[in-house]
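Peer 1: here you go, sequence then predicted model.
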Amino acid sequence: MARHAAWRWATGQAQLVLNAGDLGEILRFYRAVTGLTQTDLGVLLGYDKTYISAVELGKRSVDDVGSRRRIADRLRLPPHVLGITDVADTDHRAMVQFGQSTVRLAEIARQSGHATEAVAELWPLVARLEARLEDGHTEREVLRLLAQARVGLGVALGNVLPEERLAVAARWTGKSLPIAHHFADPAFSSSVLRMHGNELRKAGVKSAAVDRLQHAAALAPTPEARAAVLPLLARAAGTLGNGALFDTVVSETEELLDEVEHTWLFNPYSLHEIRLRGLVATGREDLAIGLVERAPAPSMAVAPQWRVIQLITVAHVRLLADDRDGAGTCLEAALGEAARQRLPHQLQRIMRVAGNRLPSSCDAAAHVLDRLRQEMAA
């Protein structure tokens, strides 16, 4: 990506130049960021140095459609930037609009418990956008869409891959970081860092996960954006065993609950699960046991996979309290839902929690996991 986007039509400065639509200004900008001379640019576009100079100074114009289409092609720009509309440009616009819809619908599918379908929708979109990038096109709207699609794909893969392959999900979300960095958009960067940090946490890269999520929180431009980061940062801090950071983040999250509209992750019900797991991870099992019965009722529709996560965590705490019956009931419900949603990582969590104390639950989860692996390999 870097070699094609060294001059980046996707930068804010480039966008201002393109929006103005002045060919002379576009040529000057292109030369400034590529280091080309007017002679070099003339060779690229099929004109001599004098003509390029005249166009840049506004003394000559390029009005015929064929010449403008050729310039757009050589500069790797969609033709509409230079006032040309053709089949290829219509296809480009349709791709962007369709891609934006695909990313949105894939996220809805994932949160509805259909992560496999989300992956199936996002794979071809990412492949098409990356092919366009490899062809030298670095339009702002395409790069932003690519970053969003990569993140969506990585997060969806994080739902459907087993633990030993979760690094793949983290790599996909991480591939969006360079694009987000060059957009210089704090909200966009915070969003990408947030999702990448969470996938790193799931892949076991704990310190890096906390680092990315702290960066995401620092960049978050609004309370709503910060509220999207804090629950994930709390979970990562707990996983790292950093009790002080965990407590600080949970406290701030609770303070925001009355100020910010609740989402599928940012709500008292989800925060209760995060608190339970973090207390256990930071060596405070007694506090977790005392809180396990105080789960608030869901204040909104809970994502199906989140219900599975919550059931497994509650089962873990109940086993710590020596409540095998209660733990078994939770794991049975979690197993059925994890099987329906095809969530291998959560099946592996069930196996770890059940262990030797609930061998039937462990064996049942292992059986479903083996079946899923066979299906994935087929």
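Peer 2: Structure's in. What do you need?
Peer 1: CA only for contacts and neighbour counts going forward, please
Peer 2: Will do.
Peer 1: residue ranges of the helices in the stretch 1-150 of the chain, please?
Peer 2: All helices of the stretch 1-150 of the chain, identified by DSSP state H, counting those that start in this stretch, fall at 12-20, 23-34, 38-45, 49-56, 65-74, 87-111, 115-134, 140-160.
Peer 1: what's the third one packed up against?
Peer 2: Applying 3 or more C-alpha pairs under 8 Å, 6 or more residues apart in numbering; DSSP states H and E, one finds that helix 38-45 contacts helix 49-56, helix 65-74.
Peer 1: ok, structure two:
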Amino acid sequence: MSRPNAHGGIRWHWTTPRAQAILRRRSLSEILAFYRELNHLPQEEPGVLLGYSTSYISRVETGSRTITDIGALRHIAERLGLPPHVFGITDDADGDHRAMIQFGESVLRLADIARQAGHAAAAVDELWPLVARLEAGAADGHADTDVLRLLARARVGLGVALGHVLPEERLATAARWTGKGVAVARRLDDPTLHAHALRHHGNELRKAGLHHAALERLGRARDLSRTADERAAAVILLARAAGTAGATKVFDDAVAECRSLLETASVTPLFSEFTVHEVHLRGLAATGRTRQAVDLLARSPAPGLQASPQWRIISAITAGEVLLRRGGRDAAAAQMRSALQGAELHRLPHQVQRVVRASDSLPDVREQAQNTLARLRADIAA
């Protein structure tokens, strides 16, 4: 029989609720029994793996023998692919582990702040090294729950940041990274994290043009949500995806729920009266209800302090599209030009591509957009 290799990749079984309960009790006998059960091993096999006799390991499993030597416990942790602190050992390596977790949390916070402030490229630069470090650690078997939770969030964060700075033809890359975050999150007993990953993955799938998959992920994220804030974050993205897909009933229901949630959910850069209005306006236009879109445009709320530069740019393009349908060419051109200036400043090529598509009847705006896109593509290539 081949021996299990503790360093053959991420050991998902240590992240299950049952395994986490065993690890919290720091019971070596339970840990060994669980490891043997999980890998369908005869009683002699853990002894071979750890370098002890079968009878010795048997006594440890039954609790008639205890191991207290720090060196022996560190050796067992290493062979089973566990961090030393599960046996109460605190050493330099464990200190490095805690420092890495703290560092990773800081990087995620700073990257999110940078992205919300309109500096998604800076967020990508911050997140690449963190993701690479976490991926390498997971591949080496260092995959306790804290590391996996951080890895899931880092993968999602990287995908979202890439989704801002990549042109449309490369947005599948962003969706792949958020999908890798979902793959980790769904294995952890953390519905909030799973819903977070699904929300962002669904949104990147929408941007990549995979509408059915986007609606499915966002519907699951909504159903997993436990608070008004989580549900609001999922439902506004569901409304956005449904409008893009032309799924009128899903769109109308989601917008109605967004309006209801404005009374209970917190105002965030993603969810506010301003962003709900933009999603509603864009979805009405996408589902062929131009007259309703024009009426809604006349009731546009102020952006407010929470509105991010990206949402202001998105809103300007949507307003320009609706104005064009109404026949207001000059006003539409002004909105599009304003959006182009912001999109170039914040390096948002796919928003420029929206302007290119929308400005067929505005040749001067279209030429400006094409020139802006060429500069952004050259910047990405460099």
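Peer 2: Structure's in. What do you need? All of these numbers come straight from a predicted model, not from anything done at the bench.
Peer 1: could the helices of the stretch 1-150 of the first structure go into TSV alongside distance to V205 of the first structure and mean neighbour count?
Peer 2: Listed next are the helices of the stretch 1-150 of the first structure as TSV, based on distance: least, C-alpha to C-alpha, whole Å; neighbours: other C-alpha atoms under 10 Å:
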stretch	distance to V205 of the first structure	mean neighbour count
helix 12-20	33	15
helix 23-34	37	18
helix 38-45	46	17
helix 49-56	51	17
helix 65-74	43	16
helix 87-111	23	16
helix 115-134	23	18
helix 140-160	14	25
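Peer 1: wait, L347 of the first structure sits on L369?
Peer 2: Yes: L347 of the first structure is in contact with L369 according to C-alpha atoms under 8 Å; the separation is 6.4 Å.
Peer 1: quick check: the spatially most central residue of the second structure vs L127 of the second structure, distance?
Peer 2: Closest residue to the average C-alpha location of the second structure: V156 at 2.6 Å, with C-alpha atoms, centre = their mean. V156 of the second structure is 10 Å from L127 of the second structure, where distance means C-alpha to C-alpha, to the nearest Å.
Peer 1: thinking again about what came up before, so which of the helices and strands packed on helix 38-45 of the first structure gets nearest V292 of the first structure?
Peer 2: Closest to V292 of the first structure of those is helix 65-74 (C-alpha to C-alpha; 62.1 Å).
Peer 1: one step back: export the helices and strands packed on helix 38-45 of the first structure to a markdown table and tack on distance to E139 of the first structure?
Peer 2: Below are those laid out as a markdown table (distance: least, C-alpha to C-alpha, whole Å):
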| stretch | distance to E139 of the first structure |
| --- | --- |
| helix 49-56 | 22 |
| helix 65-74 | 12 |
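Peer 1: what's the closest of those to R277 of the first structure?
Peer 2: Nearest of those to R277 of the first structure, taken as C-alpha to C-alpha: helix 65-74 at 54.4 Å.
Peer 1: could you show me where the helices are in the stretch 151-300 of the first structure, in order?
Peer 2: 166-174, 177-183, 186-202, 206-219, 223-240, 243-256, 268-281, 285-291.
Peer 1: can you tell which of those is closest to R307 of the first structure?
Peer 2: That would be helix 268-281 among the helices of the stretch 151-300 of the first structure, by C-alpha to C-alpha, at 8.9 Å.
Peer 1: what's the mean deviation for that closest one versus the second structure?
Peer 2: Here helix 268-281 of the first structure, set against the second structure after superposition, deviates by a mean of 0.8 Å using mean C-alpha distance after the TM-score superposition for the first structure.
Peer 1: what residues in the second structure pair up with that helix?
Peer 2: The alignment of helix 268-281 of the first structure onto the second structure (TM-score structural alignment) spans residues 273-286.
Peer 1: before we move on, what about stretch 184-199 of the first structure?
Peer 2: The alignment of stretch 184-199 of the first structure onto the second structure (TM-score structural alignment) covers residues 189-204.
Peer 1: check which residues of that stretch are buried.
Peer 2: Buried residues in stretch 189-204 of the second structure, defined by neighbour count with 16 or more other C-alpha atoms under 10 Å: 192-204.
Peer 1: got the contact list for stretch 83-96 of the second structure?
Peer 2: 23-24, 26-28, 70, 73-74, 77-78, 142, 144 (C-alpha atoms under 8 Å, 6 or more residues apart in numbering).
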